[in-house]
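> predicted model and sequence follow; I will ask about them next.
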Amino acid sequence: METSQALLIYNMASVEKCPETLTAVNASSKQLNCSIDTYGNNQYMCLPNAEKSSLVEFCYNGIMGIQVEGNCLEAKDGRVILHSCKKFLSGCPKKPFFNYDFYKYPACQHINLKHFCYESDPSCQALENSGGFNNVSNDNRDIMYGLIGGLLVLVILTIVIAGFINERRWKRWWWSFTGVGNEPDRKPDKTSGTTTNPGL
């Protein structure tokens, strides 16, 4: 369930990664020219959007208030909203936190852009793991098919050759045991009716 706060967001921009240290936060805040609230707190924030399709950095006009534990922050329609993270495997805030401390909880910024979910959410990891063979690119899939086909041909040839060799060995054993038929590797002598060994 999501709850929201009416906080006006401005200077919003998409980013590939949110800052994860106070030094990086201050540098990004300076680039966006963010202000401070009435208590002297930096008004810069970097959060996922509500769709989990992008990370966005922004400033907003509002007090950097305190939030309830067990929630991540998201940006939606010019506001900051709360998104429950109590089911996260790790990284969910376990105590109340201020808005400006968002960077201390990277699990709330690490999103899966393929499935539009939080990486620490078990349901998100299930989606990622279920992708399996479908996540293989077409080029890699063609290579995989080629390797599998070549391996099958090699296995079939090996079986055929092994079968031929085993057949000759069996014939030799049968002749030595029973004396029936021509000795393997010997050809009948057309003139005398006997067999000759081509190796002699």
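Noted; the coordinates are in hand.
> can we go C-alpha only for contacts and neighbour counts from here?
Fine.
> for this protein, what spans make up the strands?
Here the chain has its strands, by DSSP state E, at 2-5, 8-15, 44-48, 55-61, 66-67, 71-76, 79-84, 97-98, 111-112, 117-118, 187-188, 195-196.
> show me the one of the ones you listed that comes nearest residue 124.
Of all the strands of the chain, it is strand 117-118 that lies closest to residue 124, at 5.7 Å by C-alpha to C-alpha.
> distance between that closest one and the chain's centre?
Counting by C-alpha atoms, centre = their mean, to the nearest Å, strand 117-118 is centred 13 Å from the centre of its parent chain.
> find the residue at the geometric middle of this structure.
Centroid-nearest residue in the chain, with C-alpha atoms, centre = their mean: residue 128, separated by 5.9 Å.
> so what's that one up against?
Contact partners of residue 128, counting by C-alpha atoms under 8 Å, 6 or more residues apart in numbering, are residue 115.
> distance of it from residue 118?
Going from residue 128 to residue 118 by C-alpha to C-alpha, to the nearest Å gives 11 Å.
> what does residue 79 give?
Counting by C-alpha to C-alpha - residue 79 and residue 118 are separated by 20 Å.
> for residue 160, same thing?
With C-alpha to C-alpha as the criterion, residue 160 and residue 118 are 53 Å apart.
> more crowded one of the two?
Remark: of residue 160 and residue 118, residue 118 carries more neighbours, 21 against 11, as counted by other C-alpha atoms under 10 Å.
> check the gap between the residue nearest to the centre of the chain and residue 111 for me.
Residue 128 is 12 Å from residue 111, where distance means C-alpha to C-alpha.
> excluding covalently adjacent residues, which one is nearest to residue 64?
Closest residue to residue 64 apart from its sequence neighbours, by C-alpha to C-alpha, 6 or more residues apart in numbering: residue 99 at 5.2 Å.
> check residue 66 too.
Per C-alpha to C-alpha, 6+ apart, closest to residue 66 is residue 98, 4.2 Å.
> what's the local residue count around the one you found?
Other residues within reach of residue 98, judged by other C-alpha under 10 Å, total 13.
> got it, and the one 5 residues further on?
For residue 103, the count of nearby residues is 20 (other C-alpha under 10 Å).
> putting a second one here so we can go through both:
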Amino acid sequence: MSNPQVRVALILLGIVFLKSNGNHREVLATRTAGRVSECPRDEKEWWIASKRLNCSDDAISPVNRYHCLPAENLTTLLEFCYNRTRPQVVNGLCMVFIEKKNIVNHYNCSKFNEGCPNKSYYSNEIYNFPACLEIDPTQRCYKAELSCQQSTRFLTDVLNTTMSTLVNDTSRTMKKNVRIFYLVIILSVIILVGVIGAYVVWKIHHTMYINRIINYGNSRATGCCSRSETVDFEY
């Protein structure tokens, strides 16, 4: 009942492709890989992750094993079940995952300062070589590589210098702003005191003027002022 073409297509999807090229070998991987912040660091964590993805935990069968590897461009870590025979990796090589092709590829780690595998291992046992799982996604390199460490150190120095400059500039700006703030406060107090002083002087002068008018009115009412008497009401 099944279409022969469909059966052929399903068979082709299950074929494992091997491509030999020097120290590199690519193997077809299966299922959609998921991004993780870090890979399991030991056998127990690896087993727990395998259970979570429902990968095979058969100690005898080498197929459908859990894998967690850096992406080919070293920007992230990817985990997946590889339902074909786990490849054996020779010493001096780590492994990466080419997500677009769903294949596992070897990475020459001879430039590592330390941590490059010194013996052969199975791909699902890469947790025994943590340096193969430690990447700098920003620099897209393995942290164990000298060039990666130099780039990271350079960026760290630049960042520290920039932060130091910003802190110093901010400190100077704050000090300047504080001086301006105090100057504004002092000027405001001076102006306020001047205004209050001027008002007090005006108030005293005005009160004296009102009192003189009242006194003059009283003297007129009692007839105490002669015709020749003059009163200055200048204000």
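Ah, there it is. None of the values given here were measured: they were computed from a predicted structure.
> what's the TM-score once they're superposed?
Once superposed, the chains reach a TM-score of 0.67 (TM-score structural alignment, normalised by the length of the first structure), with 151 aligned residues with a C-alpha RMSD of 2.8 Å.
> ok, residue 62 of the first structure to residue 34 of the first structure distance?
Applying C-alpha to C-alpha, the value for residue 62 of the first structure to residue 34 of the first structure is 12 Å.
> can you get me a residue count around the corresponding residue of the second structure for residue 107 of the first structure?
In the second structure, the residue paired with residue 107 of the first structure according to TM-score structural alignment is residue 131. The burial count assigned to residue 131 of the second structure is 21, neighbours taken as other C-alpha under 10 Å.
> next one: the closest residue to residue 131 of the second structure other than its chain neighbours from residue 129 of the second structure, what distance?
Nearest-residue entry for residue 131 of the second structure: residue 115, 5.0 Å, with adjacent residues in sequence omitted and distances by C-alpha to C-alpha, 6+ apart. Separation of residue 115 of the second structure from residue 129 of the second structure (C-alpha to C-alpha): 6 Å.
> do residue 27 of the second structure as well
From residue 27 of the second structure to residue 129 of the second structure the distance is 20 Å (C-alpha to C-alpha).
> quick one: map residue 120 of the first structure onto the second structure.
Per TM-score structural alignment, the equivalent position to residue 120 of the first structure in the second structure is residue 144.
> how about the helices of the first structure, start to end?
Assigned by DSSP state H, the first structure shows helices spanning 22-32, 122-131, 138-178.
> got TSV for those, with distance to residue 40 of the first structure too?
Formatted as TSV, the helices of the first structure follow (distance: least, C-alpha to C-alpha, whole Å):
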stretch	distance to residue 40 of the first structure
helix 22-32	13
helix 122-131	37
helix 138-178	53
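> closest to residue 57 of the first structure out of those?
Per C-alpha to C-alpha, nearest to residue 57 of the first structure of those: helix 22-32, 8.5 Å.
> please say which of residue 27 and residue 129 of the second structure ends up with more neighbours.
Neighbours were counted for residue 27 of the second structure and for residue 129 using other C-alpha under 10 Å; residue 27 has more, 24 against 17.
> hang on, isn't the more buried one packed against residue 101?
No - counting by C-alpha atoms under 8 Å, residue 27 of the second structure sits too far from residue 101 to count as a contact (9.8 Å).
> ok, the closest residue to residue 128 of the second structure other than its chain neighbours to residue 130 of the second structure distance?
Nearest residue to residue 128 of the second structure in three dimensions, chain neighbours excluded: residue 42, at 7.0 Å (C-alpha to C-alpha, 6+ apart). Look at residue 42 of the second structure and residue 130 of the second structure: by C-alpha to C-alpha, they are 9 Å apart.
> now do residue 104 of the second structure
Separation of residue 104 of the second structure from residue 130 of the second structure (C-alpha to C-alpha) stands at 18 Å.
> who's more crowded, the two?
For residue 104 of the second structure and residue 130, the more surrounded residue by other C-alpha under 10 Å is residue 104, and the numbers stand at 25 against 17.
> that one -> the first structure?
Under the alignment by TM-score structural alignment, residue 104 of the second structure pairs with residue 80 in the first structure.
> who's in contact with its match?
Contacts of residue 80 of the first structure by C-alpha under 8 Å, 6+ apart are 4, 5, 6, 7, 9, 73, 74.
> tell me if I'm right that the third one and residue 79 touch.
Translated: residue 6 of the first structure. Yes - Residue 6 of the first structure lies in contact with residue 79 (C-alpha under 8 Å); the separation is 5.5 Å.
> give me the common contacts of the two.
Common neighbours of residue 6 of the first structure and residue 79, using C-alpha under 8 Å, 6+ apart, do not exist here.
> follow-up on the earlier one: next one: the alignment partner in the first structure of the residue nearest to residue 128 of the second structure from residue 102 of the first structure, what distance?
For residue 42 of the second structure, the aligned position in the first structure is residue 21, judged by TM-score structural alignment. To residue 102 of the first structure, residue 21 of the first structure is 10 Å away according to C-alpha to C-alpha.
> out of these two, which sits in the busier spot?
A count of neighbours by other C-alpha under 10 Å puts residue 102 above the other of residue 21 of the first structure and residue 102, at 23 against 12.
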